[in-house]
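> Just a sequence and a predicted model for now, questions to come.
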Amino acid sequence: MQTRRFDGTLNPFNNQPYSKQYRGILRNRKELPIYAHMTANQIMIVVGETGSGKTTQIPQLVCHLDVPHSRGKIVACTQPRRIAAMSVAKRVADEMDLTLGKEVGYSVRFDDMTEPGTTFLKYMTDGMLLREAMSDPDLSRYSTVILDEAHERTLATDILMGLLKDVTKRRPDLRLIITSATLDTHKFQQYFGTDEHSLAPLFVIQGRTHPVEVIHAQEQEPDYITDAIRTVLRIHRMEGEGDILLFLTGQEEVDNACKGIMTGAQDLLKQNPSAVGPLVCIPLYASLDAEQQERVFDPPPPRRNPGGPAGRKVVVSTNIAETSTTVDGIVYVVDSGVSKQSVYNPRIRVESLSVSPISKASAKQRAGRAGRTKPGKCFRLYTEKEFKAFKDQDPPGILRGNLDSTVLALVKIGTRDLVQFDYIDSPAPETLPRALATLNYLGALDNEGDLTVLGITMAELPLDPQLAKALVVSPEFGCSVEILTIVSMLSVPNVWVRPTNQRLEADRARASLTIPDGDHLTLLNVYDKWVRNSRRSNWSWNNYVSQRSLLEAEQARCQLESLMIRFDIELVSAGKGPGLHKRVREALACGFFMQVAHKEGRAYVTVKDNQKVFIHPSCGLGDKPEWVLFNEFVLTSRPFIRTVTAIDPEWLLGEAASYYDIDNWKDGEAKRSLMRTRNQLPTQTSGHSSEG
């Protein structure tokens, strides 16, 4: 292994002089105890509080120890979230005096800022590294893999741990570093130990944190958003200097809270201009673009007058600020005690988002954000009794996630026995059989569990299996160009913009773009009109759609189109004739036939699983059709289906004959409807789904 001295004046990665600042960083880094620790171990676990530098400094240290570029290798550092991969890559490139997208880059779904042959340090989502493992199971391009934020236990990170544990046995030259922000790492040490009696080496980075006073609510308010706004304004009025970080659950809550806080701050200023300083409120959530995310690092506004109250910055964030982004200057944290969590129900084969209490570990992470620069305070909007009822840890993703894509990836990598795969935590017993059955119905796996020709192509597409299936078979319906657009629009953040003070105008604009046959066709219409209007941002603004989401959809579309060409998926358009909508809806039914509901009374009932659901108010269907397919299941005040399109029942009998084996169903309205449809058909056609 090559090592480099840190006292040179030339940067070994570009042969340019180091900046004075970076020379100081290098001199300090060689004194770190972790330096010697890393050279002695192939696998190691690193624990460090968020903000201790493990995400930015360890990859740089590895690059100087390993000099990967001299052997054409890459150091990979995975992140659970794309926002972290992109922002940290930029920060590290600046710190190393290198160019983002060249020597230091990032790779997230539909956005690759790397340069082959030049990039030697790559930040990437864990899902992207898992995709690379499908085509290169030994990950031969990499000299070191750093699985960062492993305590979040995402599904992709857990699977990567199992794969990399095996790869390190085949590749003694590959170094593996697992980093965590919590001290609960014994499980990691056991998992990566050489045998049942030995533990993988652990290194602890001491964080430079200050004490944080935790203040629980005396009683919990029913409306935590109003309570949060009130608490932020009370801190602004009564507490000393320092910025505030407020944790809420999602984009709509964050935007509404920002508006409420700014309105309240203006009222305080009118009441007593000399008592409070200027305040700026900055939202932070995953779907913001990189430029907007960077605003959280801006300094607070300056004092209005010399000697007057200091300015204050309020960052209103989802749980991504727990670990993915460290914002200096935070002295006060307001913790709502809830987050939006995705939970997969294998029985009805849908993933739902619901607001749930956080864990004690998350509460500790949130409180710790207040002690980065000086002693701080954490105001918890829940009682101490409620805190004691929280779970110790959030359940790992493998116990609550949809395994369809993961199983498809593992089969593509060559895993023959999914049950015996070396999981750090085994999935729930019913999830693997359900995933295998789903992939079999989709035609991706045959009855022996092997990939079909269709499945090989589906596995190569960075899409959920249902979307991948619809895209791959769409040429048979003469509408692959249209399905490509719809799939791209479904792969980016919500395109609709609905400002709190302009909801009526936004709803009118949306109605003017709505196609009554279904939301998927509406998304197609939005994209096509945007393109016909020269992709102008003022068109997006006037129609209350997100220009950023449309640009991301275009980027995703370009990448998917190149993959379609690579895998000989014909690009053909249904044109503008009357059959366009029918062809598109039929192609979608090939992918989403398991996410279908039948109208019964004023509600709908999901087929086979008999889950009563309601069409979400945001959907644009005209007359409520008898049969619909849906893209999302949302559990809020009641179970809703969202992104909904009308379908004809005969498509289900034709394209998904093995799944819709109605002779073996229990009697019910859906069965009787399908039997009437079958009796009216001249012949029974065989579909794509079971033959592959």
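Happy to help now that I have it. Numbering: from 1, shown residues only.
> only C-alpha atoms for contact and neighbour calcs from this point on.
Fine.
> Quick one: residues contacting the most centrally placed residue in the chain.
In the chain, the residue lying closest to the centroid (Cα atoms, centre = their mean) is Arg81, at 5.5 Å. Going by Cα atoms under 8 Å, 6 or more residues apart in numbering, Arg81 touches Thr125, Ala286, Ser324.
> Any chance of TSV for these, columns neighbour count, secondary structure and distance to Asn664?
Formatted as TSV, these follow (neighbours: other Cα atoms under 10 Å; DSSP: H, G, I helix; E, B strand; the rest coil; distance: Cα to Cα, whole Å):
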residue	neighbour count	secondary structure	distance to Asn664
Thr125	27	strand	43
Ala286	19	coil	45
Ser324	22	coil	49
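> Who are the contact partners of Glu626?
His598, Lys599, Ala646.
> out of those residues, which is most surrounded?
Ala646 (26 neighbours; other Cα atoms under 10 Å).
> check contacts around that residue.
Contacts of Ala646 (Cα under 8 Å, 6+ apart): Asp517, Gly518, Arg585, Leu621, Pro625, Glu626, Trp627, Val628, Leu629.
> put this beside the first:
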Amino acid sequence: MSEENNPAETAEVCAEDVDCPGEEAFGFGDDLELNQFDGLPFSSRYYKLLKERKTLPVWKLRCEFEEALVSNQLVIVSGTAKTGRSTQIPQWCAELCLSAQYQHGMVVCTQTNRQQAVDLALRVADEMDVNIGHEVGYTIPLETCCSSDTVLRYCTDDMLLREMMSDPFLEHYGAIIIDQAHERTVSTDILLGLLKDILLQRPELRVVVLAVQPMTDKLLKRYGSIPLINLEASCPAEVVHSSSHNKDYFYSALRLVLEIHRAKEDGDVVVFFASDEEARCAQSILQREGTRLGADLGEMVPVVLCPGQGGLLAFLTKQPDSKTSRRVFLSTQQGVDMCWAIESLNFVIDTGVQKKMVYNPRIRANFEVLEPISQCQAGLRKQLSGPTEESQLPAENTPQILESNITPTALFLKRMEIAGLGQCDFIDRPDPEGLMQALEELDYLAALDNDGNLSEIGIIMSEIPLEPQMAKALLASCEFDCVSEMLTIAAMLSAPSCFLKPPAGLSHEAVQCHRKFQHPEGDHFTLINIYNVFRQSQREQYINSEKWCQDYFLDHSALKKAEAIRSELTDTLNRIELPISDPSFGTRTNTLNLKRALLAGFFMQIARDVDGAGNYFILTHKHMAQVHPHSGYGAQSQKLGLPEWVVFHEYTLSENNYMRTVSEMSPQVFIQMAPLYFFYNLPPSESKEILQGLLDPDGNRKRKDEKQKAASLSSEAGSGCAVMPQSYDRCVIQ
């Protein structure tokens, strides 16, 4: 970072009004009446907020941080959100870049949660006395609030990764802050792995990593002699621990809430549950129980703390409506960083467990597990239990890269190799089996060439912000003239589910409403029906689309998000100059072409009803599954029966091993679209033999004879069976 300095461009004084080494060279100086970022006079609110900022724990270490940033490429800061690290450190980095007149770039700060990125950007713009979207902005999926004047930008970690597609060495930035590194998301881990190489290529770049122990210890071992700045935050809240070994942890936590409320002690309560479903269930129970409590205890207001809620920060900082009112915030691990804003928080109840989805690469499916939280997570929740309790918890969060489908990660890293970046230096290397399965899947999708590098199709797939299988299906739709419909399917499956869970007693009405949209060809086609009717309701002046969604038990916000995703995907196809066909949904040709395009991407996800009773055999891993009850086939099965062959979007290991988003497909179309080298690698089964018979009727009879002859020879000679050749033609859609 250059040490050129403009005397007029200086910042606030350090917390203790002492000189920091290097501050003159980097523009760290006395307060001025003019804002150094926009040249306008400071408002009175700026000075009010500045007074509050100086009380934050991080401010005491400002001089130490600035000195470390001047002298080192990489600085690690250990501390929780309550220290003010996520708001102050990015501002100090912006001052550093300003002192160099941005000749090395601007500042970006990553977050693992999109709403957190927005809330922090709004707060920092307020503190810096500038307009949001100008000097301070944010970028989250489907929403950008920035301009050419932006010098400090908050964004989600996955959005910064996507930027690397066009700027692999992140040359647009002079300082990069990786916040919440301890969350160990896939995107954050990849950023940390790639930044190690980028720092070698760009000696002027500054990187700050914000995390908590034991992640900071792991980073120190990884990077060697680099500065570590420790922040400590006071914790006035009383923490009540509900042991994770208690099978009744859910109701134990609710009983603790009621006991606290009956004790009439002041303050709000936060309860950490294992999942969002538990938090919503707890809200319903507490609302019901609250009506039975005496009026003398005051009102109890249960609130689900969901990270995606807009305007949540203002609500959290607001005091309760009355002295007798108590708010009970019901959260999961994703809501931890928002709890710093609850000024009236006095009690934390921690169940000590979490529910998470873990990917099994062998069967290409997720399964839900209930497991204890880590000591790191417990510490973040202000869990100050004794050594006995802590020893029962794992030391750190499990990296998501070890539990996720890493096929999209493999595709991205292959793209980065083309851009000139070296191998990603993973903090924790992905499981070799998962990595091999990811590369195999990319090969099946024709995303790799014969040398294992990205093919032309792979390069185009990496440009599309979708899972590789869906990206391939969208590319295939360009050849089959059904792009408009496939864009809708991709958008609806990328957005949250559009089906609302009906209130108690209205389940039958909801099923009847949803049945009106059902398409006989399957759930993918039903999603197109829903989207098209929703768009029509928006165009009709006399229809209120929100009310229409409510009447049909559909989620308006989910459909609006699908609309935004579809628009983004359309822009992407236009940018890479792929053709977009006119809509022709409902015609026989369009239906067939849509199935072809779907199978071009999802040929690995086919199943056959083996007994006519809805017990489906999945050909890729020989598991049995059933259609999810919310599927259109679930509602139609008694009247119309279930299709024999289906393609599905998602398979989850659960009590009934459900397939979600299921559509009928023809085995003939599957044979046409699936690569032969994938087909012949399918494990042996009756279903495979049926398909093989369709592929080569005469040869199938001959192979049966040869198999019987080989078996008899094998029994006589004691030799094994022959191995199928592995070299076959690739998929029709290249």
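Noted; the coordinates are in hand. Keep in mind the model is a prediction, meaning the values are calculated, not measured.
> what's the matching range in the first structure for stretch 402-411 of the second structure?
Residues 399-408 of the first structure are matched to stretch 402-411 of the second structure when aligned by TM-score structural alignment.
> what comes up buried for the matching stretch?
Leu399, Arg400, Gly401, Asn402, Leu403, Asp404, Ser405, Thr406, Val407, Leu408 (16 or more other Cα atoms under 10 Å).
> where's the residue nearest to the last one when sequence neighbours are not counted, which helix or strand?
Nearest in space to Leu408 of the first structure, with sequence neighbours left out and distances taken as Cα to Cα, 6 or more residues apart in numbering, is Ala459 at 6.3 Å. Element membership of Ala459 of the first structure [criterion: DSSP states H and E] is helix 453-460.
> what does Ser404 of the second structure give?
With DSSP H and E as criterion, Ser404 of the second structure is part of no helix or strand.
> what do you get for Met44 of the first structure?
strand 43-48.
> which of the contacts of Ala646 of the first structure sit farthest apart?
Arg585 and Glu626 (14.5 Å; Cα to Cα).
> mind checking what the residue nearest to the centre of the first structure lines up with in the second structure?
That one, Arg81 of the first structure, aligns with Asn113 by TM-score structural alignment.
> And the contacts of Arg81 of the first structure, which is closest to Glu476 of the first structure?
Nearest to Glu476 of the first structure among the contacts of Arg81 of the first structure, with distances taken as Cα to Cα, is Thr125, at 33.8 Å.
> Helices of the stretch 351-500 of the second structure, start to end?
375-380, 387-390, 407-419, 432-444, 456-463, 468-479, 483-494 (DSSP state H, counting those that start in this stretch).
> The stretch 151-300 of the second structure now?
157-163, 186-201, 215-223, 249-262, 276-290.
> Can you lay out those as JSON lines showing distance to Lys60 of the second structure and mean neighbour count?
Output for those, formatted as JSON lines (distance: least, Cα to Cα, whole Å; neighbours: other Cα atoms under 10 Å):
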{"stretch": "helix 157-163", "distance to Lys60 of the second structure": "28", "mean neighbour count": "19"}
{"stretch": "helix 186-201", "distance to Lys60 of the second structure": "27", "mean neighbour count": "19"}
{"stretch": "helix 215-223", "distance to Lys60 of the second structure": "20", "mean neighbour count": "15"}
{"stretch": "helix 249-262", "distance to Lys60 of the second structure": "35", "mean neighbour count": "17"}
{"stretch": "helix 276-290", "distance to Lys60 of the second structure": "37", "mean neighbour count": "17"}
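> so which of these gets nearest Ser581 of the second structure?
Going by Cα to Cα, the one of the helices of the stretch 151-300 of the second structure nearest Ser581 of the second structure is helix 157-163, 26.9 Å.
> which other residues reach that closest one?
So helix 157-163 of the second structure is in contact with Thr110, Gln111, Thr112, Thr139, Ile140, Pro141, Leu170, Ser187, Thr188, Leu191, going by Cα under 8 Å, 6+ apart.
> check contacts around Ala657 of the first structure.
So Ala657 of the first structure contacts Ser686, Gly687, Ser689, Ser690 (Cα under 8 Å, 6+ apart).
> can you give me how far the helix holding Ala459 of the first structure is from the chain middle?
23 Å (Cα atoms, centre = their mean, to the nearest Å).
> which residues of the second structure does that helix align to?
By TM-score structural alignment, helix 453-460 of the first structure lines up with residues 456-463 in the second structure.
> Superpose on the first structure and give me the mean offset of the matching stretch.
With mean Cα distance after the TM-score superposition for the first structure, stretch 456-463 of the second structure departs from the first structure by a mean of 0.9 Å once superposed.
> Name the residues of that stretch that are buried.
Ile457, Gly458, Ile459, Ile460, Met461, Ser462, Glu463.
> Including distance to Ser654 of the second structure, could those go into a markdown table?
Listed next are those as a markdown table, based on distance: Cα to Cα, whole Å:
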| residue | distance to Ser654 of the second structure |
| --- | --- |
| Ile457 | 35 |
| Gly458 | 33 |
| Ile459 | 35 |
| Ile460 | 35 |
| Met461 | 31 |
| Ser462 | 31 |
| Glu463 | 34 |
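> from the residues you listed, which single one is nearest Asp126 of the second structure?
Taking those together and measuring to Asp126 of the second structure by Cα to Cα, the closest member is Glu463, at 35.3 Å.
> How are the strands of the stretch 51-200 of the first structure distributed by residue range?
74-79, 104-108, 111-113, 121-125, 142-147, 175-180 (DSSP state E, counting those that start in this stretch).
> and Asn543 of the first structure, which of those is closest to it?
Nearest of these (Cα to Cα): strand 111-113, 26.3 Å.
> Tell me which residues of that closest one come out buried.
Buried-residue list, strand 111-113 of the first structure, by 16+ other Cα under 10 Å: Met113.
> how big's the offset between that strand and the second structure?
Looks like 1.8 Å for strand 111-113 of the first structure (mean Cα distance after the TM-score superposition for the first structure).
> tell me what that strand is packed against?
strand 104-108 (3 or more Cα pairs under 8 Å, 6 or more residues apart in numbering; DSSP states H and E).
> post-alignment, the strand it packs on versus the second structure, mean distance?
Averaged out, strand 104-108 of the first structure is 1.5 Å away (mean Cα distance after the TM-score superposition for the first structure).
> which part of the second structure lines up with that strand?
Using TM-score structural alignment, strand 104-108 of the first structure pairs with 136-140 in the second structure.
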